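S.K.: Kindly return the folded structure for what I paste below:
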Amino acid sequence: MSFQNLNIQHQKGICHITINRESKLNALNQLTLTEIGTAVKAALANSEVSGIIITGAGAKAFAAGADIAEFAQLDAEGGRLMAQNAQHNVFNAIEQANKPIIAAINGFALGGGLELALACHIRIASANARLGLPEVTLGLIPGYGGTQRLTRLIGRGRALEMILTADMITAAQALELGLVNHVTAPDVLLTKAEEILEKIMSRAPLAVAAAIRAVNAAGTGNGFDTEISEFAACFNTADTREGISAFIDKRNPDFKGE
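M.R.: Below you'll find the model as predicted:
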């Protein structure tokens, strides 16, 4: 499968998806968003892939927002369709993925670029990263889930301040707010992402997928019921029996994803 705006590499069970529009600061035009959705779905369907890392080409940007030129001719219905399609095919697909997806933020993550990172399960930022949602400076608001996912991560007041001021924050500030999980030196960003992903990949894959679904249900009104259902379903898997047996036998488990 070939892509115009992405580089895809597979290594040790990890699918690396790199947004490859460095001259445009990896801005997310509609083609790029479509390709990200396609690449993510292909990786999730690939039995040889256990996790995904999304990053941007070069050192300057993870993804510096949407391609604003594409907004110029939109009316309300066009804006609605753009947001709906992106949410369903890209951002929700990432958030609801049954395999762990890490955003390795290597520079500017602005607007849709930050929203892409927010949809990922874990975020790691280079120390030189800058993050923000500048949409109100264009007379817009975040339309790819930013108002919802940022609020869940850092709380209503802090989310409103970021969105309403349109200010960028540093990687260190993002770490303090809980927006990112780790901050690293630029040259070890991908190494740190791989390290975390490899640790997750050593765990029971069906349990990892169940945990993602349960965490995603937090705050929806049926989070506890989802957790109970997912917990119960684990007992029908061979991996749970293997994990319990390995613990009792004091050995490392051999999970098969069954």
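
S.K.: okay, CA-based contacts and neighbour counts for the rest of this
M.R.: Fine.

S.K.: and residue 226, helix, strand or coil?
M.R.: The local conformation at residue 226, judged by DSSP: H, G, I helix; E, B strand; the rest coil, is helix.

S.K.: Would you mind measuring from the closest residue to it other than its chain neighbours to residue 61?
M.R.: Of all residues not flanking residue 226 in the chain, residue 214 sits nearest, at 5.7 Å (CA to CA, 6 or more residues apart in numbering). Relative to residue 61, residue 214 is positioned 32 Å away (CA to CA, to the nearest Å).

S.K.: Compare these two (neighbour count), which wins?
M.R.: Shown here are residue 214 and residue 61; by other CA atoms under 10 Å, residue 61 has more neighbours (28 against 20).

S.K.: residues contacting that one?
M.R.: Going by CA atoms under 8 Å, 6 or more residues apart in numbering, residue 61 touches 22, 25-26, 105-109, 129.

S.K.: Highest neighbour count among the residues you listed?
M.R.: The residue in the contacts of residue 61 with the most neighbours, by other CA under 10 Å, is residue 105 (34 neighbours).

S.K.: Contact partners for the residue lying closest to that residue once chain neighbours are set aside?
M.R.: Spatial nearest neighbour of residue 105, chain neighbours left out: residue 125 (4.5 Å); criterion: CA to CA, 6+ apart. Counting by CA under 8 Å, 6+ apart, residue 125 touches 104-107, 171, 180-184, 189.

S.K.: Second chain to compare with the first, below:
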Amino acid sequence: MAFENLLIEYKERIQYIIINRESKLNALNKATLAELHTAITEAFANIQVGGIIITGAGQKAFVAGADISEFASLGVDKGTELAREGQTKVFNLIEHGNKPVIAAVNGFALGGGLELAMACHIRIASDSAKMGLPEVTLGLIPGYGGTQRLTRLVGKGKALEMIMTADMITAPEAYEFGLVNHTVSQDSLLTKAEEILNKILLRAPLAIASAIKAINAATDPAVNGFDTEIDEFGKCFGTNDLQEGVSAFLQKRKPEFKGN
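M.R.: Modelled structure (predicted):
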């Protein structure tokens, strides 16, 4: 499928999703969110894709926020609908996906851009990137999971400080706070993302999907995370991948997982 606001590239089993609105600092408008929903859904369903790297076009911005021009005419109902649709169709979709998603934060990640990065399973930032949730400067709060995911990643006190002051933080600060997994030079950003994802792709795909589900359950008050872990652990015993993994271990060879 051809997209107006995204570039899709493949590198063996890795699918790149590049937000391609460089003149708008890759801001997320409704059309881009709709395309992200389609692209991510298709990637999760594509058996040729093992994992996804999301990044922004150019070197200035990952995603510099939502497209504020679309907010002017919204009332309470439409504003609520906007947040609920974005959460369901993009941000929660990524977080609860069955394949690993890495955010390669190549520049500004502000507002909805930082929320997009936080929905990904792993975040890698260029050392010149800057991050923040400046919504209160517009009379808003984060609406795509920012209050929840930031609190889980950096703790309540730091989340309150970042959101209430609307201050940006640097990539080294983000690493110190636990907001990103790694910081690297701009030139090394995609190489590092690929290195991590290619290592994950050597592991059993169904086990990776189960790990994502179980780890997400740890911060979901609606479910018992321990029960989820037990269930997912048990399901692994019904896979050919487990048989392959055990056989390879006993035979002292590298496993060849098929994802079944």
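
S.K.: can you map out the strands along the second structure?
M.R.: Using DSSP state E, the strands found in the second structure span residues 6-11, 14-19, 51-56, 61-63, 101-105, 108-110, 122-126, 130-132, 169-170, 182-184.

S.K.: Check the ones you listed for me and report the most buried one.
M.R.: Mean neighbours per residue, mean count of other CA atoms under 10 Å, is largest over those for strand 61-63, with a mean of 31.

S.K.: post-alignment, it versus the first structure, mean distance?
M.R.: On superposition with the first structure, the mean distance recorded for strand 61-63 of the second structure (mean CA distance after the TM-score superposition for the first structure) is 0.1 Å.

S.K.: Mind listing what's buried along the helix ranked longest in the second structure?
M.R.: With secondary structure taken from DSSP state H, the second structure has its longest helix at helix 30-45. Buried positions in helix 30-45 of the second structure, judged by neighbour count with 16 or more other CA atoms under 10 Å: 32-37, 39-41, 43-44.

S.K.: how about those in CSV, adding distance to residue 153 of the second structure?
M.R.: Shown next, in CSV, are those (distance: CA to CA, whole Å):
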residue, distance to residue 153 of the second structure
32, 26
33, 24
34, 27
35, 27
36, 23
37, 24
39, 26
40, 23
41, 25
43, 26
44, 25
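
S.K.: Can you tell me what sits against the longest helix of the second structure?
M.R.: Contacts for helix 30-45 of the second structure (CA under 8 Å, 6+ apart): 3, 5-6, 15, 17, 19, 49, 52, 86, 89-90, 93-94, 97-99.

S.K.: residue boundaries of the helices in the stretch 151-258 of the first structure?
M.R.: Remark: helices assigned in the stretch 151-258 of the first structure by DSSP state H, counting those that start in this stretch are 156-165, 171-177, 189-201, 205-216, 223-234, 238-249.

S.K.: okay if I get those as JSON lines plus distance to residue 139 of the first structure?
M.R.: Shown next, in JSON lines, are those (distance: least, CA to CA, whole Å):
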{"stretch": "helix 156-165", "distance to residue 139 of the first structure": "11"}
{"stretch": "helix 171-177", "distance to residue 139 of the first structure": "25"}
{"stretch": "helix 189-201", "distance to residue 139 of the first structure": "34"}
{"stretch": "helix 205-216", "distance to residue 139 of the first structure": "30"}
{"stretch": "helix 223-234", "distance to residue 139 of the first structure": "35"}
{"stretch": "helix 238-249", "distance to residue 139 of the first structure": "51"}
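
S.K.: got the contact list for residue 177 of the second structure?
M.R.: Applying CA under 8 Å, 6+ apart, the residues near residue 177 of the second structure are residue 154.

S.K.: Aligned counterpart of it in the first structure, please.
M.R.: Correspondence of residue 177 of the second structure to the first structure, assessed by TM-score structural alignment: residue 177.

S.K.: neighbours around the spatially closest residue to residue 174 of the second structure that is not a sequence neighbour, how many?
M.R.: In space, and not counting its chain neighbours, residue 174 of the second structure is closest to residue 180: 5.8 Å by CA to CA, 6+ apart. Burial measure for residue 180 of the second structure: 23 neighbouring residues, criterion other CA under 10 Å.

S.K.: Just to check, residue 180 of the second structure is in contact with residue 126?
M.R.: No. Residue 180 of the second structure is beyond contact range of residue 126, at 10.3 Å (criterion: CA atoms under 8 Å).

S.K.: Between these two, which contacts overlap?
M.R.: Shared contacts of residue 180 of the second structure and residue 126 (CA under 8 Å, 6+ apart): residue 171.

S.K.: Report the buried residues of stretch 73-89 of the second structure.
M.R.: 82, 85-87, 89.

S.K.: on that earlier part again, so which of the buried residues of helix 30-45 of the second structure comes closest to residue 10 of the second structure?
M.R.: Relative to residue 10 of the second structure, the closest of the buried residues of helix 30-45 of the second structure is residue 43; by CA to CA it sits at 10.7 Å.

S.K.: What distance do you get for the closest one to residue 237 of the second structure?
M.R.: The gap separating residue 43 of the second structure from residue 237 of the second structure is 26 Å, by CA to CA.

S.K.: Report the contact partners of the residue nearest to residue 226 of the first structure.
M.R.: 223, 226-227, 230.

S.K.: Please apply the same query to residue 164 of the first structure.
M.R.: residue 136.

S.K.: so residue 238 of the first structure sits right up against residue 258, yeah?
M.R.: Yes. Counting by CA under 8 Å, residue 258 is a contact partner of residue 238 of the first structure at 5.4 Å.

S.K.: higher neighbour count, the two?
M.R.: Neighbour totals were compared for residue 238 of the first structure and residue 258, and residue 238 leads with 15 against 12 (other CA under 10 Å).

S.K.: Under the alignment, what does the more buried one map to in the second structure?
M.R.: In the second structure, the residue matched to residue 238 of the first structure (TM-score structural alignment) is residue 240.

S.K.: Residue 260 is in contact with its match, correct?
M.R.: Yes. Using CA under 8 Å as the test, residue 240 of the second structure is close enough to residue 260 to be in contact (5.5 Å).

S.K.: what's around residue 174 of the second structure, how many residues?
M.R.: Neighbours of residue 174 of the second structure under the rule other CA under 10 Å: 22.

S.K.: again but with residue 47 of the second structure, I slipped
M.R.: 10.

S.K.: Alright, that wraps it up for me.
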